[in-house]
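K.L.:
pasting the structure only:
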């Protein structure tokens, strides 16, 4: 079985002064301090992981921790500030709009707990 998803150093910073905010993150400044000084919000910082074929991968965390942002970055519903995403060996950031549509249709699904799910169906049937 091979790697179907590889995320490397994925970062998303919302706002106009992203370079300054990124430098502050690297200096271990708090999200509050970064927001106050730059007006930027850190959505995801330096995410790294791989998902193997056949593996069930779950993203869990507290409200506001960046789970939904991470998923939207993977399927490029929002653009990353930096980092790389590969789905089935293809670099997502280099895909055309048509290629992205196909990946979204056939390779990536999102299921949000307690939202729009059919209780009598499995996780896969709900995707």
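P.N.:
Sure, I can see it. All values reported here derive from a predicted model rather than from experimental measurement.

K.L.:
use CA for all of it now, contacts and neighbours both
P.N.:
OK.

K.L.:
which residues in this protein form strands?
P.N.:
Using DSSP state E, the strands of the chain run over 3-14, 41-52, 82-87, 90-91.

K.L.:
Mind checking these for the one nearest to residue 31?
P.N.:
Closest approach to residue 31 among these (Cα to Cα): strand 41-52, 6.6 Å.

K.L.:
For that closest one, name the packing helices and strands.
P.N.:
Here strand 41-52 touches strand 3-14, helix 31-38, helix 67-74, going by 3 or more Cα pairs under 8 Å, 6 or more residues apart in numbering; DSSP states H and E.

K.L.:
Next, the angle strand 82-87 makes with it.
P.N.:
Counting by axes from the mean of the first three to the mean of the last three Cα atoms, to 10 degrees, strand 41-52 lies at 30 degrees to strand 82-87.

K.L.:
Comparison target, given below:
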């Protein structure tokens, strides 16, 4: 399944602080915590808790959010389908990074252990 430029642009222009509460609700419904969610996001992005909090309270788009991030080198180990797309086959870097995040949030909500979510080579 190929994403279109329009879909990629739409994802890039979503505001992180508007999506974060949706992630939080998803994981809290499954008895996970905001600390665990933030740990997963920090693992992927390299953000400290303080920087992550600025993004949670800010207005950065996903494009800006990931532009400032240092993506974990083990992010390439994130595989599988999310929203009908295999994350490892997504060409657009921003879309792939957002889908990586979606996949990690899904795994957290499904009750996977943090050590498995935070992949190590």
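P.N.:
Received the coordinates, thanks. As the structure is a computational prediction, the values presented were derived from the model and not from experiment.

K.L.:
Would you mind reporting the TM-score between them?
P.N.:
After superposition, the two chains reach a TM-score (TM-score structural alignment, normalised by the length of structure 2) of 0.29; 64 aligned residues with a Cα RMSD of 5.0 Å.

K.L.:
any chance of the strands of structure 1 in a markdown table, plus distance to residue 74 of structure 1?
P.N.:
Supplementary listing: the strands of structure 1 in a markdown table, determined by distance: least, Cα to Cα, whole Å:
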| stretch | distance to residue 74 of structure 1 |
| --- | --- |
| strand 3-14 | 8 |
| strand 41-52 | 11 |
| strand 82-87 | 6 |
| strand 90-91 | 11 |
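
K.L.:
mind checking how far residue 65 of structure 2 is from residue 21 of structure 2?
P.N.:
16 Å (Cα to Cα, to the nearest Å).

K.L.:
Let me know the next secondary structure element after the helix or strand where residue 64 of structure 2 lies.
P.N.:
According to DSSP states H and E, residue 64 of structure 2 maps onto helix 62-67. Once helix 62-67 of structure 2 ends, the next helix or strand along the chain (criterion: DSSP H and E) is strand 81-82.

K.L.:
quick one, strands of structure 2?
P.N.:
81-82, 85-86.

K.L.:
so which of these comes closest to residue 103 of structure 2?
P.N.:
Here strand 81-82 is closest among the strands of structure 2 (Cα to Cα), at 6.2 Å.

K.L.:
Packing partners of the closest one?
P.N.:
So strand 81-82 of structure 2, by 3+ Cα pairs under 8 Å, 6+ apart, packs with helix 93-109.

K.L.:
returning to what we had before: list the buried residues in the helix holding residue 64 of structure 2.
P.N.:
For helix 62-67 of structure 2, burial by neighbour count (16 or more other Cα atoms under 10 Å) applies to 62-66.

K.L.:
mind putting the residues you listed in a markdown table, distance to residue 96 of structure 2 included?
P.N.:
As requested, those are exported to a markdown table (distance: Cα to Cα, whole Å):
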| residue | distance to residue 96 of structure 2 |
| --- | --- |
| 62 | 11 |
| 63 | 11 |
| 64 | 14 |
| 65 | 13 |
| 66 | 11 |
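
K.L.:
any idea which of those is the one closest to residue 115 of structure 2?
P.N.:
Scanning the buried residues of helix 62-67 of structure 2 for proximity to residue 115 of structure 2, where the rule is Cα to Cα, the winner is residue 66, at 22.9 Å.
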